[in-house]
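>>> just need the structure, nothing else, for what follows:
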Amino acid sequence: MSKHLLVTGGAGFIGSNFVNYWYENHPQDKIIVLDALTYAGNRQNLINLENNPNFSFIHGDICDRQLVDNLLEKEKITTIAHFAAESHVDRSILTPSAFIQTNVIGTFTLLESFRHYWQKKNQPPEYRFLHVSTDEVYGSLDINDPPFTENTPYAPNSPYSASKAGSDHLARAYYHTYKLPTIITNCSNNYGAYHFPEKLIPLMCINILLGKPLPVYGDGQNIRDWLYVQDHCSALDVVLNKGKSGETYNIGGNNEVKNIDLVQLICQIMDEIAPNLPIKPSNELITYVKDRAGHDHRYAIDSSKLQKELGWKPKATVESGLRKTLQWYVDNPQWWQSLLSADYQKYYQQVYTTINS
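As a prediction, this is how the structure comes out:
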């Protein structure tokens, strides 16, 4: 039985990778993308699907209840894959209100609309509301702490992670209160193609290509678990097709790396694959900057529940995934050059205050 998916935030980084992945693996399904096209949304991410009869794009806001109601009815939606979110910690520190509006109010609007639609359709058991979230809701780990599990208490430390925690709680509550078939996934740091250049890996790659400083927060000892976005998409595929309503599944890459070690590896790979770099070796561009306010020390995900119950496991190592990712940025300068606008440059200067200049 084919699905009719409404993918919110489907022009963003993870959302667009998911849409492209889904069409490659489930071409019979229909996908409707709803995206507000804020700074991180890009129609070019979906250019290969524009003429596909099973694809349509709607420019709109998830907080627009009437729009969502109409889409669910008109397109006969059976599944919502909810990616739409403000997602950058630094921006949440500067302007937290947008994060509450999109991540909390937007998720509430979608849940309410889907609940009424699902109830009107006599609660079909195959319908799903997939809420895609983050490991940051769990807070920070010390160096010897075990990784986050689905039972780790929530302890968000930034306006971003707090807003995602709020949306997670809403999705969980709608299952327990209304039996709405929600599933929550909490993933570790993603990387791959179509990633907006404010995020660590594309920022380092692009700055190396431009010969600009590579800003590393604090002492660079913060640790993240890195998940290649294609592995994330395959996990979401498994969750949507085999996962149980009301459950939470952690998705991790089993790749814990210190920020400074990751930047050094990026430099090493870029020195190998990128021709005519302005400065080489590129690690000469590494510049330590003032640490982020409330910077979490370590994230690590235990995805054994997903692996044991649904049979998924990540395929990419940090190095194999990085090589594919960095090669994509080297090969697609036309994609990222247009994003380096005056507004982006202003934001960049606001965030990165150099200590050792």
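>>> switch to C-alpha atoms for all contacts and neighbour counts from now on
Will do.
>>> packing partners of the longest helix along the chain?
Looking across the chain with DSSP state H, the single longest helix is helix 159-178. In this structure, helix 159-178 packs against helix 89-94, helix 97-99, helix 106-120, strand 128-134, strand 182-187, with contacts taken as 3 or more CA pairs under 8 Å, 6 or more residues apart in numbering; DSSP states H and E.
>>> out of these, the one nearest Gly166 is which?
With CA to CA as the measure, helix 106-120 is the member of the helices and strands packed on helix 159-178 nearest Gly166 (9.3 Å).
>>> does anything pack onto that closest one? Which helices or strands?
Against helix 106-120 (3+ CA pairs under 8 Å, 6+ apart) you get helix 65-74, helix 159-178.
>>> can I get these in CSV including mean neighbour count?
As requested, the helices and strands packed on helix 106-120 are exported to CSV (neighbours: other CA atoms under 10 Å):
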stretch, mean neighbour count
helix 65-74, 15
helix 159-178, 20
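>>> dump those helices to JSON lines, plus distance to Tyr288.
JSON lines is the format used below for these (distance: least, CA to CA, whole Å):
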{"stretch": "helix 65-74", "distance to Tyr288": "45"}
{"stretch": "helix 159-178", "distance to Tyr288": "24"}
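>>> Met204 against Leu265, yeah?
No. Taking CA atoms under 8 Å as the contact criterion, Met204 and Leu265 are not neighbours in contact, 10.7 Å apart.
>>> these two - which one has more neighbours?
Here Met204 and Leu265 are set side by side on neighbour count (other CA atoms under 10 Å), and the busier one is Met204, at 28 against 17.
>>> my read is that one is in a strand, agree?
No. The assignment for Met204 by DSSP: H, G, I helix; E, B strand; the rest coil gives helix, which leaves it out of any strand.
>>> so what's the residue count around the closest residue in space to it that isn't next to it in sequence?
Leaving aside its sequence neighbours, Met204 sits nearest to Leu214 (CA to CA, 6 or more residues apart in numbering; 5.8 Å). Here the count is done by other CA under 10 Å, and Leu214 has 23 residues near it.
>>> now the other sequence, so there's something to compare against:
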Amino acid sequence: MSAPAFLVPQLPPLDSTYGAWLVSLFVETILYGMGVLQTWIYFASVGWPQDSLSIRLMVCIVVVLETLQVTFFFRSSYLRFVQNFGVLTAEIDWVDSAQLLSSYLGAFAVRLFFASRVYKLTQKSPSPFAKIGMYGIFVFAFLSVVAGSAQTAWTSIIGSFLKLNDTKAVTTVQAATSLTCDLLITLFLCIFLTRQKGDIKKTNIMMERLIYEAINRGTLTVLASGINLILFLALPDTFWFFLGLAPSSKLYMNSLLATLNNRQRIRDQVASRLDKGWNPIPMGSMGHTIGGRSMRPLKFKAHGNDTKSNFDGDISIIDGMRNKSIEVICENEAMGVQVVVQRQAPV
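Next up, the predicted model:
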């Protein structure tokens, strides 16, 4: 009796197929555990009740999608290594397609979140470069999820891992658009957070912390997308590309939750500098702008020493006052950070 067509006399060695599969499952499971911890921290912290409904809903959607993805991955692994133990097959089961689609949808949701942060940073910028980059992020994020959905449908139709090379075109588009989108998000966050800097030292420290977080987030996701693309093209008919593909969605999940959870840590780091004494503002050089930028992102409240009157307004009001303490609220709405800084107005 001849062996079924899907049995694998011609499969590559196991270390480049099921071996790579198990390694990627191991790495993904570790990252998922880190994501679960980040999720618990988010729900237990003050960020959950203070965030808008859209952010809370997005967090729930990402966590559910990533939980489904890792569940489908385990189900597929159990099918191959337990139920079909000793029978090496290249057949693609429905759970393989389901976990792939869950991964792409979860990554898309996270990209939309960071794209919205870039949008808030650039929406008032007159630069055409800002507009082109902002819309480019949304376009590449959309193309990535569309190509991923097409890839999922195609792999389900061909029904065999031995024919994955037939999906090279759509897989390359998916990986390339993911890589480009992540690069643009990281680049624009760094550029426009840098432009938020001015003459206030504490504000600059906060911006530097946010830039550092953006670079860390972007490096990991870009690296995963790059590994997926390179290994898929360089080593066809193997599963080595799983090393970039499988953990990528968990990296997105962790980057999202870490960004939300680190807001309080950034506030505390900047606020800890307040106990080291007054940091005077060069009032004469500020006028209505700081570093050539509008003072609209900053709110100033001056408290008189001999009266209880409060003055809300711009620098021109405070500039003419003497012997006043100034409370500066440094806000970065896009990244969700607010730091209160006290200044002593020069006499």
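>>> once they're superposed, tell me the TM-score.
Laid over one another, the chains give 0.23 as their TM-score (TM-score structural alignment, normalised by the length of the second structure), with 130 aligned residues with a CA RMSD of 6.5 Å.
>>> looking at this, Ala302 of the second structure is in a strand?
Yes. Counting by three-state DSSP, Ala302 of the second structure is part of a strand.
>>> for it, give me its contacts.
If a contact means CA atoms under 8 Å, 6 or more residues apart in numbering, then Ala302 of the second structure has Asn310, Phe311, Asp312, Ile318, Lys324, Ser325, Ile326, Glu327 as its contacts.
>>> next, the buried residues of stretch 67-79 of the second structure.
Of the residues in stretch 67-79 of the second structure, those buried by neighbour count under the rule 16 or more other CA atoms under 10 Å are Thr67, Leu68, Gln69, Val70, Phe72, Phe73, Phe74, Ser76, Ser77.
>>> surely the fifth one is in contact with Ser102?
No. Contact criterion CA under 8 Å: Phe72 of the second structure and Ser102 do not qualify, at 9.1 Å.
>>> which residues in the second structure form strands?
Chain-ordered strands for the second structure, with DSSP state E as the definition, fall at 289-290, 293-294, 298-303, 310-313, 325-332, 337-344.
>>> and those strands: which comes nearest Trp21 of the second structure?
The minimum distance between Trp21 of the second structure and the strands of the second structure falls on strand 337-344, with 40.0 Å, by CA to CA.
>>> quick check: the farthest pair among the buried residues of stretch 67-79 of the second structure?
The most widely separated members of the buried residues of stretch 67-79 of the second structure are Thr67 and Ser77, with 15.4 Å between them, by CA to CA.
>>> re the thing from before, measure the residue nearest to Met204 of the first structure to Asp168 of the first structure for me?
Relative to Asp168 of the first structure, Leu214 of the first structure is positioned 34 Å away (criterion: CA to CA, to the nearest Å).
>>> likewise Val7 of the first structure?
In this view, Val7 of the first structure and Asp168 of the first structure are 17 Å apart by CA to CA.
>>> ok, Glu309 of the first structure next?
21 Å.
>>> what's the answer for Met270 of the first structure, then?
Computed with CA to CA, the distance linking Met270 of the first structure and Asp168 of the first structure is 37 Å.
>>> before we move on, the earlier item: of all the helices and strands packed on helix 159-178 of the first structure, which lies closest to Leu322 of the first structure?
For those, distance to Leu322 of the first structure was read as CA to CA. The smallest value, 17.7 Å, belongs to strand 182-187.
>>> ok and the closest one relative to strand 128-134, angle-wise?
Strand 182-187 of the first structure and strand 128-134 are oriented at 20 degrees to each other (axes from the mean of the first three to the mean of the last three CA atoms, to 10 degrees).
>>> helices and strands around whichever helix or strand comes after strand 182-187 of the first structure, which ones?
Tracing the chain C-terminally past strand 182-187 of the first structure and defining elements by DSSP states H and E, one meets strand 189-191 next. On a contact count with 3+ CA pairs under 8 Å, 6+ apart, strand 189-191 of the first structure meets strand 223-228, helix 229-242.
>>> what is the shortest one packed up against?
Read that as strand 223-228 of the first structure. Judged by 3+ CA pairs under 8 Å, 6+ apart, strand 223-228 of the first structure is in contact with strand 189-191, strand 256-258, helix 318-331.
>>> and those, which is most packed in?
Using mean count of other CA atoms under 10 Å, the stretch among these with the greatest mean number of neighbours is strand 189-191 (a mean of 22).
>>> can you list contacts of that strand?
Counting contacts by CA under 8 Å, 6+ apart, the residues outside strand 189-191 of the first structure that touch it are Ile14, Ile201, Arg224, Asp225, Trp226, Leu227, Tyr228, Val229, His232, Leu322, Thr325.
>>> may I ask you to confirm that the residue nearest to Met204 of the first structure is in contact with Thr287?
Yes. Assessed by CA under 8 Å, Leu214 of the first structure is found in contact with Thr287 at 5.5 Å.
>>> returning to what we had before: out of the strands of the second structure, nearest to Met253 of the second structure?
strand 337-344 (20.1 Å).
>>> centre of the chain to that closest one, how far?
Its chain's average C-alpha position is 27 Å from that of strand 337-344 of the second structure, according to CA atoms, centre = their mean, to the nearest Å.
>>> just to revisit the earlier point, export the helices and strands packed on helix 159-178 of the first structure as TSV, with columns for mean neighbour count.
Supplementary listing: these in TSV, determined by neighbours: other CA under 10 Å:
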stretch	mean neighbour count
helix 89-94	18
helix 97-99	18
helix 106-120	19
strand 128-134	23
strand 182-187	24
